[in-house]
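Structural data only, the sequence is not supplied:
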């Protein structure tokens, strides 16, 4: 598929990830979109006269050419949503960006990825628990995602660098700048031990409306989003809410009842939007990260339990691994999570499967 036309597809005013996917489903590749007739374009759901005109504007191709020159000059990787290097966890999110610009060396499909978010006004309490968490996560070789903002975000990146964990900053602007500028030195170090990622092309300013869009990437890239310290309003709670809509785990550290920047975490816990954690051991339990050195033994079902073809596929896949997370099972079977959730529930009711912390399942003996 033409990289030039992939970039051009993201430059069309009014065409977001959902409509772009409709176009790709119909025309098969990005280049064919730009050679289509107005009439053909208007047969696509969501494409009316105005959008058809926007697609056919020559300005879109000029902008794409400028962007292509920028990424080639600065050796930026372009990750397109239906290609193998695109983050697999993000493909499960319905509003995932069509295209990502990436610079760095971290594996965006690493086995264990966490997002850490929190207030820009981090207190000594928040900084301390962030440092302790990342220090204690060293044995799990976890990648750390955050937003390169002041406060908890910066502290998460700094500690990941200090403790040798890959860390990726998700930006609310293009890769032609670093915001805030005070983080330039840290961002340079992250290129050697992690990376910088954005859906925004060069020339995009760090405007207010970009940050909720950035937050969905932070939530979508990770297995679990951890809120270290947050007020009742702000980006950290938005990220947590998005993670919940993606059916991802959310954790929060409790704090002082009278502390403004613990109120958001306490609210998430109180309303069952987040699991309460106090350190890495709680996260290990929740995500089922303990390593069992005992070889898995094949399980046999009691004779009176029967399975249909769908259940048998799930059974065989989990049995081969001993236990498996829902996200990984969905990827292996290539099933939507809606279909998988129903099958897992039925198998649990039959006594075939047991649900474990961290959205894991194992075969019952």
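Cool, got the structure. As the structure is a computational prediction, the values presented were derived from the model and not from experiment. Numbering: from 1, shown residues only.

Going by C-alpha atoms from here, please, whenever you check contacts or count neighbours.
OK.

The helix or strand hosting residue 103: which residues count as buried?
Secondary structure assignment for residue 103, by DSSP states H and E: strand 99-104. Burial within strand 99-104, assessed by neighbour count using 16 or more other CA atoms under 10 Å, is assigned to 99-104.

Name the nearest of these relative to residue 250.
Proximity of those to residue 250 was ranked by CA to CA; the top entry is residue 100 with 24.1 Å.

Quick check: nearest residue in space to the closest one, chain neighbours excluded?
Distance criterion CA to CA, 6 or more residues apart in numbering; nearest residue to residue 100, sequence neighbours excluded, is residue 199 at 4.5 Å.

Also residue 340?
According to CA to CA, 6+ apart, the nearest residue to residue 340 is residue 330 (6.9 Å).

ok, the one you found touching residue 339?
No - under the criterion of CA atoms under 8 Å, residue 330 lies out of contact with residue 339, with a separation of 9.2 Å.

List the residues that contact the residue nearest to residue 100.
Residues counted as contacts of residue 199 (CA atoms under 8 Å, 6 or more residues apart in numbering) are 97, 99-101, 173-174, 214.

for these, which one is nearest residue 8?
Closest approach to residue 8 among those (CA to CA): residue 99, at 10.5 Å.

who's in contact with residue 266?
Applying CA under 8 Å, 6+ apart, one finds that residue 266 lies in contact with 252-255, 257.

Go again with 7 Å.
Taking CA atoms under 7 Å, 6 or more residues apart in numbering as the criterion, residue 266 is in contact with 254-255.

Quick check: end-to-end length of stretch 73-83?
Looking at stretch 73-83, the gap from its leading to its trailing residue is 22 Å under the measure CA to CA, to the nearest Å.

contact partners of that stretch?
Surrounding stretch 73-83, the residues in contact under the criterion CA under 7 Å, 6+ apart are 85-86, 91, 98-103.

take a look at this one as well, against the first:
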């Protein structure tokens, strides 16, 4: 009786899940068949001869008609309900438009919060699991600089660049979404579990996999297309000659999305992949946040600027306010000019700038050139 109620309560989701358990159908064929039949239920109960007329193979028909799919769907519905996990269909209004426009987009996404990502600035950040200290510092500074644009940061919760991107986004109060290569019944790797929980405060976790799916190699490639498809741009921070981040970049390139790569010295192992993307004209060279924002047409968000300006009187002393006011009147300025314009000794300027950078009021560019964060252009 309980199972009958569950099926009647959400028949559409039930048959969507039945369809998701049919092996070999794939997202492209799923969407084609659904466009013909109109619903998962009609597809699942369609006569075999009708399916054969449409060119569906005997093997796939057998997979669609497996009685075990019904049992699995019932079990999964109970699991989703008990864990408060939501399913978003590709025809739903909140299904991300960018992903929907990809030919191989999943027809179901499982999530915790049902974030509306449409009309949001979205950047995927990927790279090697063996991140260098230089790469880490670059990424930390980049996300700090990007804060005023308030983008959503997407990555795969993996070691190295992925987890660094998520954690820096959290640190800078930005929404961040982790794309899983498995079901919601686990977090891989396990020691990123606490970070995954933190991400749910302002971001989310997405997966196309039902519970029981393990983080197998093929799943990571499927995961990567969602990372690329959700984003308006993909940034590769560091990558060896081969790796998953290059696959993600290729996918983003095939979706006609912007791709950026951080260049490195030719002999650096973790820069080979990035340098090749740039050389092959598959990625634009990226060295700072302003270039990325300019390329994507991003403008600072008013609430981010206001938040910074509202904090000024409480977190800056008199000398810091003097330096900050000078920078607000300028595009960028080096320390010598700042010393002259502010009337402060160069040593004091350097000490104050360090404190202001730690507080997030200024950005330091190469050559000891500084810029005020929150400056209205």
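Sure thing, it's come through. In this text, all values refer to a predicted model and were calculated from it rather than measured experimentally.

how far away is the counterpart of the residue nearest to residue 100 of the first structure in the second structure from residue 141 of the second structure?
With the correspondence set by TM-score structural alignment, residue 199 of the first structure lines up against residue 208 in the second structure. Counting by CA to CA, the gap from residue 208 of the second structure to residue 141 of the second structure is 32 Å.

Likewise for residue 32 of the second structure?
Relative to residue 141 of the second structure, and taking CA to CA, residue 32 of the second structure is found at 44 Å.

For these two, indicate the residue with more neighbours.
When neighbours are counted by other CA atoms under 10 Å, residue 141 comes out ahead of the other of residue 32 of the second structure and residue 141, with 16 against 11.

helix or strand for the more buried one, which one?
Of the helices and strands defined by DSSP H and E, residue 141 of the second structure is found in helix 133-146.

compared with the first structure, how much does that helix deviate?
Helix 133-146 of the second structure: mean distance to aligned residues in the first structure after superposition is 0.7 Å, counting by mean CA distance after the TM-score superposition for the first structure.

Which residue is the nearest non-sequential neighbour of the spatially most central residue of the second structure?
Within the second structure, the residue whose C-alpha comes closest to the C-alpha centroid is residue 154; the distance, by CA atoms, centre = their mean, is 1.2 Å. If you skip the residues right next to it in sequence, residue 154 of the second structure has residue 124 as its closest partner in space, 4.4 Å away by CA to CA, 6+ apart.

Where does that neighbour sit: helix, strand or coil?
Of the three states, residue 124 of the second structure takes strand under DSSP: H, G, I helix; E, B strand; the rest coil.

Counterpart of it over in the first structure?
Alignment note (TM-score structural alignment): residue 124 of the second structure maps to residue 115 of the first structure.

Please verify my assumption that its match contacts residue 227.
No - because the distance of 8.5 Å does not satisfy CA atoms under 7 Å, residue 115 of the first structure is recorded as not touching residue 227.

helix/strand/coil for residue 327 of the first structure?
Using three-state DSSP as the criterion, the local structure at residue 327 of the first structure reads helix.

Quick one: map residue 96 of the first structure onto the second structure.
Across the alignment, which pairs residues by TM-score structural alignment, residue 96 of the first structure is matched by residue 105 of the second structure.

try residue 269 of the first structure
Matched by TM-score structural alignment, residue 269 of the first structure corresponds to residue 278 in the second structure.

measure its match to residue 268 of the second structure for me?
For residue 278 of the second structure, the distance to residue 268 of the second structure under the criterion CA to CA works out to 15 Å.

Between those two, which has more neighbouring residues?
Each of residue 278 of the second structure and residue 268 has its neighbours counted (other CA under 10 Å); residue 278 has more, 18 against 13.

now the more buried one, what's its secondary structure?
Per three-state DSSP, the local secondary structure of residue 278 of the second structure is helix.

Show me the strands in the second structure, by range?
Along the second structure, counting by DSSP state E, strands occupy 86-89, 108-111, 122-126, 152-155, 176-179, 204-207, 233-236, 258-261, 284-285, 333-334, 362-365, 369-372.

Tell me who's in contact with the closest residue to residue 214 of the first structure other than its chain neighbours.
With sequence-adjacent residues excluded and distances taken as CA to CA, 6+ apart, residue 214 of the first structure is closest to residue 172, at 5.4 Å. Residue 172 of the first structure makes contacts with 198, 206, 210-211, 214, as judged by CA under 7 Å, 6+ apart.

distance of whatever residue of the first structure lines up with residue 288 of the second structure from residue 253 of the first structure?
When the first structure is aligned by TM-score structural alignment, the residue opposite residue 288 of the second structure is residue 279. Applying CA to CA, the value for residue 279 of the first structure to residue 253 of the first structure is 8 Å.

what's the answer for residue 113 of the first structure, then?
Separation of residue 113 of the first structure from residue 253 of the first structure (CA to CA): 18 Å.

Over to residue 188 of the first structure?
The span separating residue 188 of the first structure from residue 253 of the first structure equals 30 Å under the rule CA to CA.

which of these two has more neighbours?
residue 253 (24 against 15).

wait, that one sits on residue 276?
Yes - shown here, residue 253 of the first structure and residue 276 form a contact pair, counting by CA under 7 Å, at 6.0 Å.

re the thing from before, show me which pair in the buried residues of strand 99-104 of the first structure is furthest apart.
Distance extremes for the buried residues of strand 99-104 of the first structure: the farthest pair is 99 and 104 at 16.1 Å, using CA to CA.

before we move on, the earlier item: among the contacts of residue 199 of the first structure, which one sits closest to residue 56 of the first structure?
Using CA to CA as the measure, the one of the contacts of residue 199 of the first structure that approaches residue 56 of the first structure most closely is residue 99, at 20.1 Å.

what residues are up against the closest one?
If you count contacts by CA under 7 Å, 6+ apart, then residue 99 of the first structure has 78-81, 199 around it.
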